[in-house]
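Trainee: Sequence and computational prediction follow.
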Amino acid sequence: MAANQDSERLKREAARRALDLVEPGMRLGLGTGTTARHFVDLLGEKVAQGLKVRCVATSEATLAQAKGLNIPMTTLDDMPELDLTVDGADEVDPELRLIKGGGGALLREKIVAAASLSMAVIADASKAVARLGAFPLPVEVVPFGLVSTRRHIEKALEGLGAPGELVLRGGPKPFVTDGGHFILDCRLGAIADPERLAAALSVIPGVVEHGLFIGYARVAFIAGADAVRTLGRL
């Protein structure tokens, strides 16, 4: 219990640092996951104190949380360009490449990140890695033709010299994303060339999106036991 409380404290400290980037009138993207929840909570406190912002959520869960805190929400259809997105990550490397999607919202997270002028990542120190891949890479796929799509992904991984186990999230009762898709978690151990892997996955029919976020994050706030360190800058 104490370890979990300490982890949550670190996540909140990282979220608090990201909140310092928010200025009145900003258009914000709100991430999904345990760390992003802290940012939404803290943002809600600022809104209650009079901060004026407009926000887009990356998942139905985040939307419900934000509405519960009376944070003004809209959609990318009504506000297609954002100033800043704040989101967590399952892994972040020294070049600010990310693995995301542990919470199952990678498609909407990437759409929102792509609509943003800047992206800030918030995480505890356990998410900072020298090389991506220890965390299983989520690949969002359409249910139709799942076995065929899976085989194509396996061949692509083998062609890159990175074979791994692909696990359907949820097993017999598959996890279904907000977009109505399934997720294959690719247990690779390590990813030698994230850019090549991202390109290979993106061209496979049936793959909707993958959890490699490359070129999106501009800054990351990593909360350690003693301090919050910053990678990159806006």
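Mentor: Arrived safely.

Trainee: drop to CA atoms for contacts and neighbour counts, all remaining ones
Mentor: Noted.

Trainee: So for residue 152, what's the nearest residue that isn't a sequence neighbour?
Mentor: Counting by C-alpha to C-alpha, 6 or more residues apart in numbering, residue 152 lies nearest to residue 204, which is 6.9 Å off, once chain neighbours are set aside.

Trainee: The one you found sits in which helix or strand?
Mentor: Secondary structure assignment for residue 204, by DSSP states H and E: no helix or strand.

Trainee: Name the single longest helix found in the chain.
Mentor: helix 2-19 (DSSP state H).

Trainee: Touching, the residue nearest to residue 152 and residue 150? I think so.
Mentor: No: taking C-alpha atoms under 8 Å as the definition, residue 204 is not a contact partner of residue 150, at 9.7 Å.

Trainee: Please say which of these two ends up with more neighbours.
Mentor: Neighbour count, other C-alpha atoms under 10 Å: between residue 204 and residue 150, residue 150 has more, with 20 against 16.

Trainee: residues in contact with the host helix or strand of the more buried one?
Mentor: Here residue 150 sits within helix 146-159, counting by DSSP H and E. For helix 146-159, contacts defined as C-alpha atoms under 8 Å, 6 or more residues apart in numbering pick out 141, 163, 164, 166, 197, 200, 201, 204, 205, 206, 207.

Trainee: tell me what the helix or strand just after that helix is packed against?
Mentor: On the C-terminal side of helix 146-159, the closest following helix or strand by DSSP H and E is strand 165-168. Other elements packing on strand 165-168 under the criterion 3 or more C-alpha pairs under 8 Å, 6 or more residues apart in numbering; DSSP states H and E are strand 182-187.

Trainee: name the helices or strands packed onto the strand it packs on?
Mentor: When contacts are defined as 3+ C-alpha pairs under 8 Å, 6+ apart, strand 182-187 packs onto strand 137-141, strand 165-168.

Trainee: second one coming, line it up with the first:
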Amino acid sequence: MLSQNELKQQVAKAAVEYIQPFLGSGVVVGVGTGSTADLFIDHLAGFKDQFMAAAASSERSAQRLAGLGIPVLDLNEVQGMPVYVDGADEINARLQMIKGGGGALTREKIVASVAERFICIADESKVVERLGKFAIPLEVIPMAVNAVARKMRTLGGDPVLREGFITDNGNPILDVAGFSLDDAAQMEAIMNNVPGVVTCGLFAIAPASVALIATQQGLRTMKV
């Protein structure tokens, strides 16, 4: 039986193979954040002569890319990208996700928005029928933490401040538990419209284009 790390290695390698047809001399690859994204970066380094640069969704990923000799561009220098590759904390059959367990949700959503395709990579434990068992992260302006928390309670959520954590943008995160979402896109819109919320960790309005899922039986490809 494969360990979770072995499953992550499997899907990270598969993701590099999946994106190879999109690579080229002027191509920028969008790269996410997290343990699975770290492994993707490691495998991507073996093909760094096949594309121009990467755009990273966090300082952590940027440092890992640069350390492996992959040029990293500021997103303001990037006109477009064929692919963005990132993991998920939860993903459903509609390829809607909860992301942000690592705290990079805002930059992840921004970088993903510039790419033509979002390739989600995950192991089978992340696939769920309904989103919400994993607490939904909200990046929040500091002065709005209590106001946003009160609003989340009126929606039926249980918000908890992520202690000792500040995002790359200098903001705290509220993790909101207590939801089982039939309409994740509607909840994303509601959360994003709460004053003080920078970004919510629901990626439902703009879901993944394809999901590569590592299972004990091999790689599974999910499309809508």
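Mentor: Everything's here; your move. All figures in this text were calculated on a predicted structure; none of them were measured in a lab.

Trainee: one step back: counterpart of the residue nearest to residue 152 of the first structure in the second structure?
Mentor: Using TM-score structural alignment, the partner of residue 204 of the first structure in the second structure is residue 194.

Trainee: Residue 181 of the first structure now?
Mentor: Aligned by TM-score structural alignment, residue 181 of the first structure pairs with residue 171 of the second structure.

Trainee: So what's the residue count around that match?
Mentor: Residues lying near residue 171 of the second structure (other C-alpha under 10 Å) number 17.

Trainee: That one is in contact with residue 144, isn't it?
Mentor: No: judged on C-alpha under 8 Å, residue 171 of the second structure makes no contact with residue 144 at a distance of 10.4 Å.

Trainee: what about residue 6 of the first structure, distance to residue 122 of the first structure?
Mentor: Separation of residue 6 of the first structure from residue 122 of the first structure (C-alpha to C-alpha, to the nearest Å) stands at 16 Å.

Trainee: Between the two, which is the more surrounded one?
Mentor: Set residue 6 of the first structure next to residue 122 and count neighbours by other C-alpha under 10 Å: residue 122 wins out with 33 against 12.

Trainee: So which residues of the second structure form helices?
Mentor: Under DSSP H, the second structure gives helices at 4-19, 35-44, 59-67, 105-114, 145-154, 184-192.

Trainee: Redo these as a markdown table? Include distance to residue 224 of the second structure.
Mentor: Output for the helices of the second structure, formatted as a markdown table (distance: least, C-alpha to C-alpha, whole Å):
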| stretch | distance to residue 224 of the second structure |
| --- | --- |
| helix 4-19 | 17 |
| helix 35-44 | 22 |
| helix 59-67 | 28 |
| helix 105-114 | 18 |
| helix 145-154 | 30 |
| helix 184-192 | 15 |
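
Trainee: what about those helices, which gets the closest to residue 217 of the second structure?
Mentor: Residue 217 of the second structure sits nearest to helix 4-19 of all the helices of the second structure, at 10.3 Å, using C-alpha to C-alpha.

Trainee: Could you list the buried residues of that closest one?
Mentor: 4, 7, 8, 9, 10, 11, 12, 13, 14, 15, 16, 19 (16 or more other C-alpha atoms under 10 Å).

Trainee: Report the contact partners of the last one.
Mentor: Translated: residue 19 of the second structure. By C-alpha under 8 Å, 6+ apart, the neighbours of residue 19 of the second structure are residue 83.

Trainee: Then the third one?
Mentor: Contact analysis of residue 8 of the second structure by C-alpha under 8 Å, 6+ apart lists 36, 39, 122, 123, 214.

Trainee: Out of these, which comes closest to residue 58 of the second structure?
Mentor: residue 36 (13.9 Å).

Trainee: Can you give me the neighbour number for that closest one?
Mentor: Using other C-alpha under 10 Å, residue 36 of the second structure has 24 neighbouring residues.

Trainee: I'd say it and residue 120 touch.
Mentor: No: with contacts counted by C-alpha under 8 Å, residue 36 of the second structure stays clear of residue 120, the gap being 10.0 Å.

Trainee: So for these two, which residues contact both of them?
Mentor: By C-alpha under 8 Å, 6+ apart, the residues touching both residue 36 of the second structure and residue 120 are 86, 87.
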